[in-house]
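Visitor: Build me a model:
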Amino acid sequence: MSLKYRSDIDGLRTLAVMPVLFYHAGMTLFSGGYVGVDIFFVISGYLITSIIVRELDEDRFTISNFYVRRVKRIFPALYFLLAFTFLLSFFTLMPVHFESFGKSVVSTVLFGSNILFWQESGYFDSQAETKPLLHTWSLGVEEQFYIFFPIMLMLIAKYGGKKYVRYALTLFIASFILCVWGTKTHPEAAFYLIPYRTWELMLGALIALKFFPKTEKPLHTNIMSGTGLLLLCISIFYFSHDTSFPGYAALLPCVGTALIIMSEGSFVNRVLSTKPVVWIGLLSYSLYLWHWPLFALRNYWGNIDIPPFYKSNLFLILLTFAFAAFSYYIVEKPLRVKKIENRKLFFRATYAVMFIGCLVGASAIVTNGIPQRIPEEAAKLAYTPNSKFKTKECYELSEDAIKAGKYCSMGDTESKPVFALWGDSHALALSDGLDKFAGDNKASGLFMSNSACPPLLGLAGTDRAKADQCIKSNIAIADEIADNRKVENVVLVCRWMKYTDSPQKLEDFRAALDRTLDKLKHKEVFFVLDNAEADFDVPRELAKDALLKAYIPALASKQPINISAGTYETMNSNLISLLKEYENRTNFHVVPLYQGLCGPDGCITQYDGRALYYDDDHLSVFGADYAVKNGGALLLEMVK
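Guide: Next up is the predicted model:
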């Protein structure tokens, strides 16, 4: 006996997918549209549990049957999308991004893209907006659920007296507690990883297991579904990327979804059962798969000079529906209803497809994004290697490691160190240029830097999770420098504007600078104003422009891709004004390094066919060398 079809569940899928689509289109009204994924999780938990438990009770459940259905449901549309997106990315992504795309293909095929994207960045980061397969993280969560949950239910049926509720409730409570804790302490892990999300699936499972009392009274079901719809609306329209999520906030969309599922026959559910709403729900999987690659590639090529309509949200939404309809009717639906006669052959074909998918993705990884795909000039601009100091031996050292003297040397390492480079990731970005500069002048220095950690005593960094560690490591660094008589000079490099963009921050900064200068009163301090920041990924835009000039000159930029003149002074006006108070200190020198990159026409972003930036605000290895040579004349004083 098959599970009863509920058209309102397909309608509920519409409430899940459309907010996600509108959110990714950048429609501010749907600022919490990302909660559509949580709606899907509750629905999945409900349906999968209903199917498995019914078949277990009827003694006809098998793992092979379950996975045949899951593969038929998930794989056809997904692999069609992967193939199409790979081809599109092959011709449009720069090497470093195509290499990253290859990793996402492999991880998607192996059901682990949520783990990859957790390691790489946050869902709301600007870089995430250009990753074509970012949205597959939710498939990773569901696929991992499909691996462990059926086995768990089988074991409960065989050895646990079919007390499914007890175990589902335990999982729900444990996962929810973990989620609330993780949202505060490990927010990205809580967003992406299944242990923190299991409770959402278990909420659906508890509905299927009839844990919650059921009512069929119209008044009660209408109140329940109305309340559920209200909770969904609050989540979709009032949440934003600033909402601490998932955590407690995820209760709203999840409980809202649960209330609607339990209100079969209510007015809201009847509306959800109407044909237009159900039709979108039937397309929901394909809509979800196709919408993000199209938006991501639009974001990636956002500055291209084509008619605005073809970059508009309306066009992208229409295109998403077109691709989704084709995928549903031509790929997804026919293969889903096809009867499988030979399961061994079916699974062999599945493994073969997965192997090919991994092979294709790996080809982009092992070749570093296949730079041969694009013109040599574009590949040269796109290539921005990491600093040689970005290693576990040199960067992000702990307080204990610093006290033990486990930091790296720069420049002429045969000489005694005469300077120390202390700062955050901008210091790391500048390190190779300063290393070469010091080596050319037969001087040696020490490298002491931690990401998101300003080189000032008592000032916490931008990463709240490591604020205490930042303050402690800075104390250790300051002590090491102050006690080292050979080190006469200290170079402070940081993304300073992060700590001076409000009156309160400015006061905290002033106090921290005073403490630091007092600690280093016997040293020469070189305070570096490093470089202007762009509002775009510099090597990507330069390489894309070179690509267009080679293939479609009419679409290429007519002007040099520079950063507007005065950008640095404007963004750092508070800091520059404050530093004037320190002009009379004999051991304090302001090094306007940015001036070596900037002129009347703006701040250059490339020189001699090489990008001067690694991204939008960090200098590349080549850019650091160029900046020090052209704007670091004051630094000569410390290596004489």
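
Visitor: hey, let's count contacts and neighbours off CA atoms from now on
Guide: Noted.

Visitor: Just list what the longest helix seen in the chain packs against, helices and strands only.
Guide: Across the chain, the helix with the greatest residue count (assigned by DSSP state H) is helix 63-92. When contacts are defined as 3 or more C-alpha pairs under 8 Å, 6 or more residues apart in numbering; DSSP states H and E, helix 63-92 sits against helix 95-109, helix 284-300, helix 333-337.

Visitor: now those as JSON lines including mean neighbour count and distance to residue 545?
Guide: Compiled in JSON lines, the helices and strands packed on helix 63-92 are given as follows (neighbours: other C-alpha atoms under 10 Å; distance: least, C-alpha to C-alpha, whole Å):
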{"stretch": "helix 95-109", "mean neighbour count": "24", "distance to residue 545": "14"}
{"stretch": "helix 284-300", "mean neighbour count": "23", "distance to residue 545": "12"}
{"stretch": "helix 333-337", "mean neighbour count": "15", "distance to residue 545": "41"}
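
Visitor: so which of those gets nearest residue 326?
Guide: Between residue 326 and these, the shortest gap by C-alpha to C-alpha is with helix 284-300, which sits at 8.9 Å.

Visitor: Proceed likewise with the subsequent sequence, for comparison:
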Amino acid sequence: MQRDRLIDGYRGVAVLCVVASHALGYHFGTPPPIPRLAQPLAEIGVQIFFVISGYIITTLLLKEEARGGISIPAFYARRAFRILPPLFAYFIGLLLLRRLGVITFNPSTIANSALFTCNTGLTDCEWWVAHTWSLAVEEQFYLAWPLLLTILPRRTGFLVGLIAVLLTAYLLLPAHDHSNWLAFACIAAGALYACNDDVKAWIAKHASYWAWLVAAAAVFLPPLEAPRLQVLTPLAVPYILFASRELPLIRRVLESTPLNAVGLCSYSLYLWQQLFLTWTDVYPLGPPPIMLLPVVVAASYFLIEKPCARIGHRVSNWIKARPLHPAQADLDLR
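Guide: Reported below is the predicted structural model:
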């Protein structure tokens, strides 16, 4: 899939929202009301990531389907090589720093994160891995979604119904710091945009700067004053992202080189910012120099994330080129 500079720019915006929220809300001890205003940014950034992820993964699967069929093992291979090596490198870094006395935590928290359970509320995930709740959401969704995509006759109807059920659950069930219902709905909204040409055409037709600003306000203001109004987020974020294609000023900013550069390394930045941007008094030996963050992120992206993603694509192509068992061939060609 050719890189989409607009989407890469929004990836950059999303991760910068997380960084700004943690830096202003925790690390730098900024005076009120800045921490309160910064707090929603992390949640908004993650919601943008969810919609983008649902859109991109579904688009790639649909293109693969059009070329002859979706290979489930090949998909899982790509995801594993994309997600796991940078994540495990982060875990190793945490364990080394714990050994050196720079940070403290119970090692079981890394096992909980590695099993993608940090979004369940059933396991203990301390600060250093707490942000991997969002990875857990994505991996749980993608464990099922490619399989469903190969068998569902009416994908749009399924996704609309799924979003409606998730948002109803969000409204009716007790609230939590991170809502799985809202998170899954955002991923499903991205997948819906990828699947349905009518949704794409409607957003393109109704794109305007005023509507874009209203949608942005609908995403940013509810966490401050009316949390339950975040039910609008899975509807507003896709509009914000994809209406931008029709809005030259916004598109020019999103496609700028600096934002695209941040977007390309957004996964590594998302992982490692958690180590650097918490309260300074939690480090027994003092906080690590913030200037090391871009160095660590660059090393993670260029030495681990990018090479492993290439290996994942090679493994994926090898899997798709292998002779298939008849039952698997039948599944892939549905």
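
Visitor: So after superposing, what's the score?
Guide: Here the TM-score for the pair of chains, by TM-score structural alignment, normalised by the length of structure 2, is 0.80; 304 aligned residues with a C-alpha RMSD of 3.0 Å.

Visitor: what's the closest of the helices and strands packed on helix 63-92 of structure 1 to residue 366 of structure 1?
Guide: In terms of C-alpha to C-alpha, the element of the helices and strands packed on helix 63-92 of structure 1 nearest to residue 366 of structure 1 is helix 95-109, at 8.1 Å.

Visitor: could you check the angle helix 63-92 makes with the closest one?
Guide: An angle of 170 degrees separates the directions of helix 95-109 of structure 1 and helix 63-92 when computed by axes from the mean of the first three to the mean of the last three C-alpha atoms, to 10 degrees.

Visitor: Strands of the stretch 451-600 of structure 1, start to end?
Guide: 489-493, 524-528, 588-591, 598-599 (DSSP state E, counting those that start in this stretch).

Visitor: if we can go back for a sec, quick check: buried residues in the longest helix of structure 1?
Guide: Counting neighbours by 16 or more other C-alpha atoms under 10 Å, one finds that the buried residues in helix 63-92 of structure 1 are 68, 72-79, 81-82, 85-86, 89-90, 92.

Visitor: picking that back up, now distance to residue 467 of structure 1 too, for the helices and strands packed on helix 63-92 of structure 1, in TSV please.
Guide: Compiled in TSV, the helices and strands packed on helix 63-92 of structure 1 are given as follows (distance: least, C-alpha to C-alpha, whole Å):
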stretch	distance to residue 467 of structure 1
helix 95-109	30
helix 284-300	33
helix 333-337	51
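
Visitor: Out of those, which is closest to residue 515 of structure 1?
Guide: Smallest distance to residue 515 of structure 1 across the helices and strands packed on helix 63-92 of structure 1 (C-alpha to C-alpha): 41.5 Å, for helix 95-109.

Visitor: Direction-wise, compare the helix or strand that comes right after that closest one with helix 95-109 and give the angle.
Guide: Scanning the chain past helix 95-109 of structure 1 towards its C-terminal end, the next helix or strand to appear is helix 113-120 (assignment: DSSP states H and E). On the basis of the same axes, to 10 degrees, helix 113-120 of structure 1 is oriented at 140 degrees to helix 95-109.

Visitor: And the contacts of helix 113-120 of structure 1?
Guide: Helix 113-120 of structure 1 is touched from outside by 104, 107, 123, 134, 136-141, 188-189, 192-193, with contacts defined as C-alpha atoms under 8 Å, 6 or more residues apart in numbering.

Visitor: what about the helix or strand where residue 237 of structure 1 lies, distance to the chain center?
Guide: If you go by DSSP H and E, residue 237 of structure 1 is part of helix 218-238. Here helix 218-238 of structure 1 shows a centroid-to-chain-centroid distance of 31 Å under the convention C-alpha atoms, centre = their mean, to the nearest Å.

Visitor: go on, stretch 227-243 of structure 2?
Guide: Stretch 227-243 of structure 2 has its C-alpha centroid displaced from the chain centroid by 15 Å (C-alpha atoms, centre = their mean).

Visitor: ok, residue 90 of structure 2 to residue 300 of structure 2 distance?
Guide: 9 Å (C-alpha to C-alpha, to the nearest Å).

Visitor: what touches both of these two?
Guide: In contact with both residue 90 of structure 2 and residue 300: no residue, using C-alpha under 8 Å, 6+ apart.

Visitor: if we can go back for a sec, tell me the residues of structure 2 aligned with the longest helix of structure 1.
Guide: Under TM-score structural alignment, the match for helix 63-92 of structure 1 in structure 2 covers residues 72-101.

Visitor: Give the aligned equivalent of residue 170 of structure 2 in structure 1.
Guide: Under the alignment (TM-score structural alignment), residue 170 of structure 2 pairs with residue 179 in structure 1.

Visitor: how deep is the closest residue to its match other than its chain neighbours tucked in, by neighbour count?
Guide: Across the structure, with C-alpha to C-alpha, 6 or more residues apart in numbering as the measure, the residue nearest residue 179 of structure 1 apart from its sequence neighbours is residue 196 (4.5 Å). Residues within reach of residue 196 of structure 1, counting by other C-alpha atoms under 10 Å, total 24.

Visitor: Hmm, residue 196 of structure 1 is touching residue 181, no?
Guide: No. If you go by C-alpha atoms under 8 Å, residue 196 of structure 1 and residue 181 don't touch, sitting 9.2 Å apart.

Visitor: how far away is residue 249 of structure 2 from residue 145 of structure 2?
Guide: Plainly put, residue 249 of structure 2 is 35 Å away from residue 145 of structure 2 if you go by C-alpha to C-alpha.
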